[in-house]
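Visitor: got a predicted structure here, sequence first:
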Amino acid sequence: MQIFIMVLGALVLGGDQLLKYWITQNLAMGQARTMLPGLLSLTRINNSGAAWSSFEGQTWFFYIVTIVALAVILPLLVRAFRRHDSLVYFSGLVLILAGTLGNFIDRARQGFVVDMFQLDFINFPIFNVADMALTVGVILIFIYVLFLDRDEDTTSKGSQR
């Protein structure tokens, strides 16, 4: 199952890059295409910052954050793979890795991230597949830490007695 999740992470990363390429080839800067009226549009922007334009133009900051994130995620991922840890935890790490790499590739190649998903029903930053992977990955890690990790700690402590 872990191999399947790693393949899924690679597909998320590949899909992120392919969609960004398609967007840059088919939409002019700032151009929008309605996908679901009143809900979702594809709008091309080049984002040199983070959400709500925070840290705009601070590419060096994102390089540092990426290096730190990879230094934390990769050993955790290897350890989780070897120990056959919870699939929720493992999936969260894989998605965080895919999202981190997806946005890093953009910043390294172009100096900015291509964003495209615009929620039309709320004032929310335009985002991309890598951002979604990061968000879902963090949510899965929170679920694991808040609800599942305790169960595993209790089970392992009981078996050590």
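Guide: Perfect, I can see it now.

Visitor: contacts, neighbours, all on C-alpha from now
Guide: Noted.

Visitor: helix or strand for Glu152, just tell me which one.
Guide: Per DSSP states H and E: Glu152 is located in helix 149-160.

Visitor: give the buried residues for that helix.
Guide: Under the neighbour-count criterion of 16 or more other Cα atoms under 10 Å, helix 149-160 has Asp149 buried.

Visitor: centre of the chain to it, how far?
Guide: 30 Å (Cα atoms, centre = their mean, to the nearest Å).

Visitor: again, but for stretch 111-125
Guide: Distance of stretch 111-125 from the chain centroid (Cα atoms, centre = their mean) equals 14 Å.

Visitor: check contacts around the nearest residue to Asp120 once chain neighbours are set aside.
Guide: Of all residues not flanking Asp120 in the chain, Leu39 sits nearest, at 4.8 Å (Cα to Cα, 6 or more residues apart in numbering). By Cα atoms under 8 Å, 6 or more residues apart in numbering, the residues touching Leu39 are Leu119, Asp120, Phe121.

Visitor: and here is the other one:
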Amino acid sequence: MIFVYLLLSAVIVGIDQWVKIWTVSTFELGESQSVISNIFSLTYIRNTGAAWSLLEGKMWFFTIVTVIAVIAVLYFLIKNLHGSKWFTVGLSLVLAGALGNFIDRVRLGYVVDMFQTDFINFPIFNVADMSLVIGVICIFIYIILDEKEKGK
């Protein structure tokens, strides 16, 4: 069963890396192309930090945090293989997001970001970032449902 969750993570990492390679080969650094006017654009940037460029240039920090996160996620995934799908799928998505951005940091020294929301001032993000956010949402849903079940 763990194979399914690791395959899910691997597919998302593959999509993330493919979109990043396509972005770098298609756009000049800083170039932007509107996809849906005033709503969504593709904009190629390099991010040496985390969201909102926090902790810019702290590669050692991101390396340590990612290694710890990957170990923790794998531990909880194995421990809860037969538990809630919300939790195991959430962990798989978090794993994919962490690895997708980690590959960039190790390979390039920065993370390639490309998705920009034009209707709101929000950081430019990538597939790995989306995977992380959706994974955390799934884990929160699991926690809420689990607490609700315990309350019965």
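Guide: Right, received. Where do you want to start? All of these numbers come straight from a predicted model, not from anything done at the bench.

Visitor: which other helices and strands contact the helix holding Glu152 of the first structure?
Guide: Judged by 3 or more Cα pairs under 8 Å, 6 or more residues apart in numbering; DSSP states H and E, helix 149-160 of the first structure is in contact with no other helix or strand.

Visitor: does Phe121 of the first structure count as helix, strand or coil?
Guide: Phe121 of the first structure falls in the coil class when you classify it by DSSP: H, G, I helix; E, B strand; the rest coil.

Visitor: show me what Val106 of the second structure lines up with in the first structure.
Guide: Residue pairing (TM-score structural alignment): Val106 of the second structure is matched to Ala108 of the first structure.

Visitor: typo on my end, Ile134 of the second structure
Guide: Match for Ile134 of the second structure (TM-score structural alignment): Val136.

Visitor: its match: what's it in contact with?
Guide: Gly92, Leu95, Ile96.

Visitor: one step back: and the buried ones among the contacts of Leu39 of the first structure, selectable in ChimeraX?
Guide: In ChimeraX, this line selects whichever of the contacts of Leu39 of the first structure come out buried by 16+ other Cα under 10 Å:
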select :119,120
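
Visitor: got the contacts of Leu39 of the first structure as JSON lines, with distance to Ala50 of the first structure columns?
Guide: What follows is these, written out as JSON lines (distance: Cα to Cα, whole Å):
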{"residue": "Leu119", "distance to Ala50 of the first structure": "17"}
{"residue": "Asp120", "distance to Ala50 of the first structure": "19"}
{"residue": "Phe121", "distance to Ala50 of the first structure": "21"}
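
Visitor: ok, of the contacts of Leu39 of the first structure, which one's closest to Leu140 of the first structure?
Guide: The closest of the contacts of Leu39 of the first structure to Leu140 of the first structure turns out to be Leu119 (Cα to Cα; 22.6 Å).

Visitor: verify the stated contact: that closest one with Phe127.
Guide: No: Leu119 of the first structure is beyond contact range of Phe127, at 9.1 Å (criterion: Cα atoms under 8 Å).

Visitor: could you look up the SS state of Asp115 of the first structure?
Guide: With three-state DSSP as the criterion, Asp115 of the first structure reads strand.

Visitor: and the gap between it and Lys20 of the first structure?
Guide: 7 Å (Cα to Cα, to the nearest Å).

Visitor: what does Arg79 of the first structure give?
Guide: In this view, Arg79 of the first structure and Lys20 of the first structure are 32 Å apart by Cα to Cα.

Visitor: how about Pro125 of the first structure?
Guide: Note on Pro125 of the first structure: its distance to Lys20 of the first structure, by Cα to Cα, is 16 Å.
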